[in-house]
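Engineer: Kindly return the folded structure for what I paste below:
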Amino acid sequence: MRIEIFQDLVCPWCRIGKKNLMDALQNFTAEPVEIHYRAYQLDPYTPAEGVDFETLMRTKFRADEDKLQAMLQQVTQAGQASGLHFDFSKVAKMPNTLKAHQLIAIAPNEVKKELVDELFKAYFEDGKDIGDVDFLLEVAGRLGMDPQQTRLRLVAKEGLEGVEDDLEFASQAGVTGVPFFVVNRKYALTGAQPATTFLQALEQISAESKNEA
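Structural biologist: Below you'll find the predicted structure:
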């Protein structure tokens, strides 16, 4: 089974949805699963240096302080239910995530999941700027990727074409929100579904695929 996860690293529901999917896969025994991380940008026009998080959120959702805090609290509680911690008091910036997606694209397959998890955690728990190349290289280095070689690969735009292909595919497919999951290039699942819902859907898809074979 092939599962493609369209996500953006500044999307809290993407983090929650991915965690719920991974929890579901712990109990999915019908067949082996391949995970492919696909790039999506909530706002591709975010400047390279990023923008102020609170200002952007207030403008985007037309929210005053009370409404914004209520929204963030809802996300925090949803995260807790999935075993994830969010600390929005540390999130100062909304970064441009293009370089982070490029890093994921060129990362060895065996570290992609851990890299995605580390970047989500760095942003939502530690308030790190995941649009900053030096920080991205620091994370890459911790996962065994050579920082100097990785920097050269990023500068050479390696992996960028694949990221742009993902963004184009999502646009052509009418994907307007993430997380968005494509199973076996045929079935679509949307949103941060509970793990039980993911498991039921995957078991149904697996059964249907075997019946069609």
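Engineer: C-alpha only now, for contacts and for neighbours.
Structural biologist: Noted.
Engineer: would you say Ile35 is within a strand?
Structural biologist: Yes: counting by DSSP: H, G, I helix; E, B strand; the rest coil, Ile35 is located in a strand.
Engineer: tell me the contacts of it?
Structural biologist: 2-5 (CA atoms under 8 Å, 6 or more residues apart in numbering).
Engineer: Kindly recompute the last result at 6 Å.
Structural biologist: By CA atoms under 6 Å, 6 or more residues apart in numbering, the contact set of Ile35 is 3-4.
Engineer: Do you have the helices of the protein handy? List them.
Structural biologist: 12-25, 53-61, 65-81, 98-106, 109-124, 133-142, 147-155, 160-172, 195-212 (DSSP state H).
Engineer: Please give the structure of this sequence too, so both can be compared:
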Amino acid sequence: MKEVEIHIDFSCPFSNMGGERFIQYLESKDLPLSTVRFRSVQLNPDKDNENINFILNMSNKFNKSVEETIKIYENITQRASELGLKFDAEKIVDVNSKNAHIGLQYVTMFGKQAEYFRRMMSARFERGEDYSKISFIENVIKDLGLDSKDFSSKLEELTEKVSEDIKLAQERNIRGVPTFVQDGKILPLESSSTFEEFDNIIK
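Structural biologist: Got it, this is the predicted structure:
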């Protein structure tokens, strides 16, 4: 199978579900996880990390009560559980995702993007870790058997790669995540697409 790119943001629960579903699809076909190439997108690039209460922020953003917002995320949590994912909206720390993307750019050079994706998404949505901290990302990189000091020495270069991905998403006119792309062509797939749909659409 040719490489499939998925434009994602680590702050997005649907990116989590879409990326996980595709990883599980690759595993079901005994295909290498390096077949997927995650591309960086930031839905809220100006997030200042001042107000980090996720439920309250989402409530304000969508002009809904806290109770209504919790119910919305209960529905998302149920959908995620079908993939074996655990969401705990009340634990989520609402912080800027840029540094998580910087880490993604580094691990991609070593074919570890799927493993990193899973660890970072679990850190955010299940355990409520502050994944914006470089020290946290260094530990994830170390756990993947990579050189965290080498990562830290390349932050400027990796930040530029994040910007290049974001520019690519703009050029492709990508308006939401996850967005699946193959051979530069946007595929009619989404976070809830089935394995059968992957089979029918992906080359």
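Engineer: Just give the TM-score of the two.
Structural biologist: Here the superposed chains carry a TM-score of 0.88, computed using TM-score structural alignment, normalised by the length of the second structure; 201 aligned residues with a CA RMSD of 2.3 Å.
Engineer: Please name the nearest non-neighbouring residue to the residue located most distally from the centre of the second structure.
Structural biologist: Computed with CA atoms, centre = their mean, the residue of the second structure farthest from its C-alpha average is Ser65, at 26.6 Å. Counting by CA to CA, 6 or more residues apart in numbering, Ser59 is the residue found nearest to Ser65 of the second structure once chain neighbours are left out, at 5.8 Å.
Engineer: mind listing what the one you found touches?
Structural biologist: Contact analysis of Ser59 of the second structure by CA under 6 Å, 6+ apart lists 65-66, 69.
Engineer: what's the closest of the residues you listed to Thr35 of the second structure?
Structural biologist: If you rank these by distance to Thr35 of the second structure using CA to CA, Thr69 comes first, at 35.6 Å.
Engineer: Look up how far Leu31 of the second structure lies from the residue nearest to Ala80 of the second structure when sequence neighbours are not counted.
Structural biologist: Distances taken as CA to CA, 6+ apart put Met17 closest to Ala80 of the second structure, at 6.2 Å, once the chain neighbours are dropped. Distance from Met17 of the second structure to Leu31 of the second structure, counting by CA to CA, to the nearest Å: 19 Å.
Engineer: Same question for Thr179 of the second structure.
Structural biologist: Look at Thr179 of the second structure and Leu31 of the second structure: by CA to CA, they are 20 Å apart.
Engineer: More neighbours: these two, which one.
Structural biologist: Counted by other CA atoms under 10 Å, Thr179 of the second structure and Leu31 do not tie: Thr179 has more neighbours, with 23 against 14.
Engineer: list the contacts for the corresponding residue of the first structure for that one?
Structural biologist: Aligning on TM-score structural alignment places Thr179 of the second structure opposite Phe180 in the first structure. Applying CA under 6 Å, 6+ apart, we find Phe180 of the first structure in contact with 6, 190.
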